[in-house]
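Colleague: Quick one: sequence and predicted model below, then my questions.
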Amino acid sequence: MSMGSGAALAQEEIIFGISASPGSLQEQTASEFARRANEKLGDKAVVKVFDSSQLGKDKDMLQKVKLGTMHLTLPSSTMPEIAPEYAIFDLPFLVKDRDHLARIDETLFKEVLVPAAEAQGYRPLAIWENGFRQITNNAKPITTPADLDGLKIRTPNSSWRVAMFSEYGANPTPMSFSEVFVALQTGVIDGQENPLTNIVGGKLNEVQKYLSMSGHVYSPAYPTVGIATFEKLDPEVQAVLAETAQEVAIWAREQGAAQDGTLLEELKAGGMEVNDTDRAAFVAASAPLYEKFASEVENGQAMIDQALSLADGS
């Protein structure tokens, strides 16, 4: 075999599976990551993105990156099941804005959250964006938690989100996102909560009248590898993937900020009535969730104090 024939070998494929659908910010970010990484990788390797849970649900894909049948995945609200510390992002009004998130990324994420996942065999390479969550419903504008009293509000299958909407006096109803449109259309539920990118993507304005800008939770998404599988890759490939994930985190926040305004206009044009909420009233009603995190998660109070101390750039 001549020395030159090595070039004919197939490129190593880096398989990146995500559950988000095409057009969502998560999918746009994964595609931008692949584009940038592939430019840098040249003929060393090629990143391929598989969206819409083609390779399994979030839990399945986390197993696969650990077992080595794929390389990267993008969990969001399933991360507290890997390491309870990730429930810090389920605390309402913890993240003030995207600049605050950038400071959490540089400190708490790298110092506490990454090691917590590594202890379970996973390594998140960055914090990407799912978005700030807002409330929609068909009964009335929601200004204070009291307005949610008795309303059936769909939440993701997250014990923390259920606890939050119970505290607010709603009747939280967990179900998968694919069932939400019909449940709203038929009146099985009164409302739901999601970032604007998902409200538009799911055409929920067709079956919801009121959009209340609560911004109660900022949902991150985490490009995550299984450590054992990742460390078998060429060190140069590892470096490109890690560095590009961090670069694209900044791109994702900029995209998220740019799209918020456009998406809001789109929903108004689609017939939704939009109102602001009484943030102080929601913050007051959220206190028990902070107590729950402080008592249930190791060093929980220290994590809360550190995250909140970063809100104003101190």
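Modeller: Great, that's in hand.

Colleague: make it CA atoms for all contacts and neighbour counts henceforth
Modeller: Noted.

Colleague: Are there helices or strands packed against the longest strand along the chain, and which ones?
Modeller: Looking across the chain with DSSP state E, the single longest strand is strand 128-137. In terms of contacts (3 or more Cα pairs under 8 Å, 6 or more residues apart in numbering; DSSP states H and E), strand 128-137 is packed against helix 25-41, strand 191-195, helix 196-201, strand 210-213, strand 218-221, helix 235-269.

Colleague: which is the next helix or strand following the first one?
Modeller: Using DSSP states H and E, the helix or strand that follows helix 25-41 in sequence is strand 45-50.

Colleague: what's the distance between that next one and the middle of its chain?
Modeller: Mean C-alpha position of strand 45-50 versus that of the full chain (Cα atoms, centre = their mean, to the nearest Å) differs by 21 Å.

Colleague: Next SSE downstream of the longest strand of the chain?
Modeller: strand 152-155.

Colleague: A further structure is provided below for comparison with the first:
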Amino acid sequence: MFLKNLLAAGAAAALLAGAPAWAETQLKLATDSGAKGSPSGDALDRWAALIEEGTGGEVQVDVFYQNELGSQAEVLDLLVAGDLDMMINWPITAYDNRLGVLFTPYMVRSWDEAFDAYKPGGWVNEILTGVFADLGLRFFGPWPEGFNGIASRDKYAMTPEEAADLKIRVPAMFPMAESVQALGYQTETIDWSEVFTAIQTGVVDGDGANIIYWDYEYFRDVLDYYNQTKMQFITGVMTMNEGSWAGLSEEHQAVVAEAANTVMEEAFAQAQERDQFYINKAKEAGMEYIEPTPEQIDEMARKVRAEVWPMMEERVGKEIMDLVRANAAKL
């Protein structure tokens, strides 16, 4: 508890530092995943610049990248508490089990289906708007990345029998572990900052649940294979603390929301191209990229849905899962 309080105090001090005396309003924007210069880091910078430009400098935005304010859970703590104003993040489900709908396995099967579901007015977007409102957060929309997979060292798996010999790192987000386990793998929940060392030292055999960008950019020296299992369509979320939102003038609210919409639309336009770019980069770096056939994906999807969706109904509720079943991709 002392360590957590110390970290929180340090984070709060960092947040207060550097605010220009002439700024009418100072906002704090962060991410839990992505250093400066990464795609998510660039998206933070873009959102901040659009806000400052749109308000004529009346609103200034301090940007904080991955690990600068603490762990994934600690930064979300700051956002919910109002000590941080805005985020592009991948929220853990500890605050509300319904956030697990973000990670429903085999909910969409193609980029077109994903865009239709997650964009403003889409059926997943509408679910998330309500869930985040209950947490005191305003949901602007998704920051899409792409379909995920299983990255591994030395060997890879195409069957549950092969997967049983591999222990895969998963993030602390329901139902990530459950989805990977349904494919036959052993799993270990490890914080993002410790993943490289865990793979390097053999604590785990690979990383699960990420798009190829993260495994190429951060772990390519210790990974040999990337199996595009397409369990989840991975997207960050663009949110703002409701108290921070209420503290803005209507004119500034409009600028912040429009800036978020611009960043989101740009991400939709760029995500598929960026994903393919990093697939190519991973291949060039010597990582073997495995793309299962549609029939193999169908087989995986049926198994994972049968095991994980009933668990999800217990966590996210029947109402949400009825919407998922009614709208999810057909097998």
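Modeller: In hand now; what should we look at? All values derive from a computational prediction rather than experimental measurement.

Colleague: related to what we said a few turns ago, A294 of the first structure is nearest to which of the helices and strands packed on strand 128-137 of the first structure?
Modeller: strand 218-221 (19.0 Å; Cα to Cα).

Colleague: Find the centremost residue of the second structure, please.
Modeller: The residue lying closest to the centre of the second structure (Cα atoms, centre = their mean) is W90, at 3.2 Å.

Colleague: Counterpart of it over in the first structure?
Modeller: Aligned by TM-score structural alignment, W90 of the second structure pairs with S76 of the first structure.

Colleague: Same question for A259 of the second structure.
Modeller: Residue pairing (TM-score structural alignment): A259 of the second structure is matched to T244 of the first structure.

Colleague: again, but for W214 of the second structure
Modeller: Superposed on the first structure with TM-score structural alignment, W214 of the second structure falls opposite N198.

Colleague: Excluding chain neighbours, what is closest to its match?
Modeller: S24 (6.8 Å; Cα to Cα, 6 or more residues apart in numbering).

Colleague: Look at the one you found and say how many residues are nearby.
Modeller: 15 (other Cα atoms under 10 Å).

Colleague: That one and T73 of the first structure: what is the separation?
Modeller: Relative to T73 of the first structure, S24 of the first structure is positioned 15 Å away (Cα to Cα, to the nearest Å).

Colleague: And R161 of the first structure, which helix or strand is it part of?
Modeller: Per DSSP H and E, R161 of the first structure falls inside helix 159-167.

Colleague: in that helix, what counts as buried?
Modeller: Across helix 159-167 of the first structure, burial judged by 16 or more other Cα atoms under 10 Å covers W160, R161, V162, A163, M164, F165, S166, E167.

Colleague: end-to-end on stretch 155-165 of the second structure?
Modeller: Stretch 155-165 of the second structure has an end-to-end distance of 10 Å (Cα to Cα).

Colleague: ugh, typo on my part, it should be stretch 157-176 of the second structure
Modeller: Terminal residues of stretch 157-176 of the second structure lie 18 Å apart, using Cα to Cα.

Colleague: Touching it from outside, list them.
Modeller: 91-94, 97, 100, 103-105, 150, 152, 156, 177, 183-192, 195, 204-209, 308, 312 (Cα atoms under 8 Å, 6 or more residues apart in numbering).

Colleague: distance from whichever strand or helix holds M87 of the second structure to the first structure after superposition?
Modeller: Remark: M87 of the second structure resides in strand 86-89, with elements defined by DSSP H and E. Mean deviation of strand 86-89 of the second structure relative to the first structure after superposition (mean Cα distance after the TM-score superposition for the first structure): 1.9 Å.

Colleague: Show me how far that strand is from its chain's centre.
Modeller: For strand 86-89 of the second structure, the distance to the chain centre is 10 Å (Cα atoms, centre = their mean).

Colleague: Which other helices and strands does the following helix or strand past it contact?
Modeller: Using DSSP H and E, the next helix or strand after strand 86-89 of the second structure towards the C-terminus is helix 111-118. Applying 3+ Cα pairs under 8 Å, 6+ apart, we find helix 111-118 of the second structure packed against helix 123-134, strand 137-147.

Colleague: ok, back up a step: and the residue nearest to N198 of the first structure, what's its match in the second structure?
Modeller: Mapped onto the second structure by TM-score structural alignment, S24 of the first structure lines up with S38.

Colleague: Then L289 of the first structure?
Modeller: Aligning on TM-score structural alignment places L289 of the first structure opposite V308 in the second structure.

Colleague: Surely that match and S179 touch.
Modeller: Yes. Counting by Cα atoms under 8 Å, V308 of the second structure touches S179, with 6.4 Å between them.

Colleague: if I pick N171 of the first structure, what's in contact with it?
Modeller: Taking Cα under 8 Å, 6+ apart, we find N171 of the first structure in contact with D149, G150, L151, K152, I153, F165.

Colleague: I am finished for the moment; much appreciated.
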